[in-house]
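Asks: predicted model and sequence below, questions to follow.
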Amino acid sequence: MSLTFTHIDQQGKANMVDVTQKLLSIRVARAQGYIKMQASTIELIKTNALSKGDIFAVARIAGIQAAKKCADLIPLCHPLMLSKVDVQFEIDESQHRVKIEALCKLTGQTGVEMEALTAVSVAALTLFDMAKAVDPLMQIQDIKVMEKQGGKTGEWSRTHD
């Protein structure tokens, strides 16, 4: 299988892909990642006992805002009119971590994988920022696209996380 980089022109220069001729289709991407922390930090989050308040609410908004600003952060991303961004959190006490999942959706000419990854990344950074006073050794881990739908490559998903 021959791979070509779509963001490089024939002279090897950075290039924003021209999507003008692509057909509109429903595009969906789901990404996830984790932030590992001490068990005591998990307990503080569960009981809403951190001094900064409900960190999931703030991180959710940060993730949504980040997805909307993805083209401002990543140079060759197209600005997109997202129709849905959802950011969710799941505490995994046995692994001392929080799972972060983002879903991005639109009807458009290019995919939303970067927006979903950006939402997860910024939500994780926000969790870190809000809990770093009690747990500066937290680790953001394993951010990846879990599934995508739409476009010429169609649908795919990871079989496991």
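Replies: Structure's in. What do you need? The structure presented is a predicted model; accordingly, all values stated were derived computationally and were not measured.
Asks: CA only for contacts and neighbour counts going forward, please
Replies: Will do.
Asks: tell me how far the lengthiest helix in the chain lies from the chain's centre.
Replies: Criterion DSSP state H: the longest helix present in the chain is helix 113-131. Between the mean C-alpha location of helix 113-131 and the chain-wide mean there is a distance of 6 Å, by Cα atoms, centre = their mean, to the nearest Å.
Asks: how about stretch 93-101?
Replies: Relative to where its chain is centred, stretch 93-101 has its mean C-alpha point 16 Å off (Cα atoms, centre = their mean).
Asks: likewise stretch 89-106?
Replies: Taking Cα atoms, centre = their mean, the mean C-alpha location of stretch 89-106 is offset from the chain mean by 11 Å.
Asks: okay, pairing it with this:
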Amino acid sequence: MAQMVDVTNKPIIYREAVASGEIKLREETIKRILNKEIEKGDVEAVASVASIMAAKDASKIIPLAHPLPITGVSVNFSYDKNTVKITVKVKTKAETGVEMDALAGVTAGLLAVWDMVKQYEKDSLGMYPNTMITNVKVESKIKKED
């Protein structure tokens, strides 16, 4: 039987989590993103909004996660030759942590990137031999009482 963890008696304190993940892409696709040559639009803008929306609504897609009063979400991008890395920081004042919210934000952002660039990543069979989401992880957690 599944059940949500009861956090009724836990104190409301400041909590923060940072999560990150990467999407491997063709070098040409990375150049298109950086030069703002993606037909669907600005990849960072769309992926940022996807990350923020997912962080705010994590409890709607993760069945036993608590809905939390998210007080802040920031999204950052970094690049190398074949990779886009997204880092999401989520903040709250609540009885439980925001690592699931940060992970939801990262994965939604990475999926948005994939959706934005998929036409450039497909091979002749319509498959994605070079495209891969990897290294999704929690980088850090903070729990700070006043």
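Replies: Looks like it came in fine. Just so it is clear, the structure is predicted and the values come from calculations on it, not from any experiment.
Asks: so after the longest helix of the first structure, what's the next helix or strand?
Replies: Moving toward the C-terminus from helix 113-131 of the first structure, the next helix or strand (DSSP states H and E) is strand 139-149.
Asks: could you pull out the strands for the second structure?
Replies: Assigned strands in the second structure, in chain order: 13-24, 70-80, 83-94, 132-144 (criterion: DSSP state E).
Asks: can I get these in TSV including mean neighbour count and distance to Val7 of the second structure?
Replies: Formatted as TSV, the entries for the strands of the second structure read as follows, by neighbours: other Cα atoms under 10 Å; distance: least, Cα to Cα, whole Å:
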stretch	mean neighbour count	distance to Val7 of the second structure
strand 13-24	22	12
strand 70-80	15	17
strand 83-94	23	10
strand 132-144	15	15
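Asks: ok, which of those strands comes nearest Lys31 of the second structure?
Replies: Closest of the strands of the second structure to Lys31 of the second structure is strand 70-80, at 9.9 Å (criterion: Cα to Cα).
Asks: pick out the residue closest to the middle of the second structure.
Replies: What sits nearest the mean C-alpha location of the second structure, by Cα atoms, centre = their mean, is Val106, with 1.1 Å.
Asks: and the aligned partner of that one in the first structure, what does it touch?
Replies: Applying TM-score structural alignment, one finds that Val106 of the second structure aligns to Val120 in the first structure. For Val120 of the first structure, the set of contacting residues under the criterion of Cα atoms under 8 Å, 6 or more residues apart in numbering consists of Ala31, Gln32, Gly33, Gly63, Val87, Ile100, Glu101, Ala102, Ile143.
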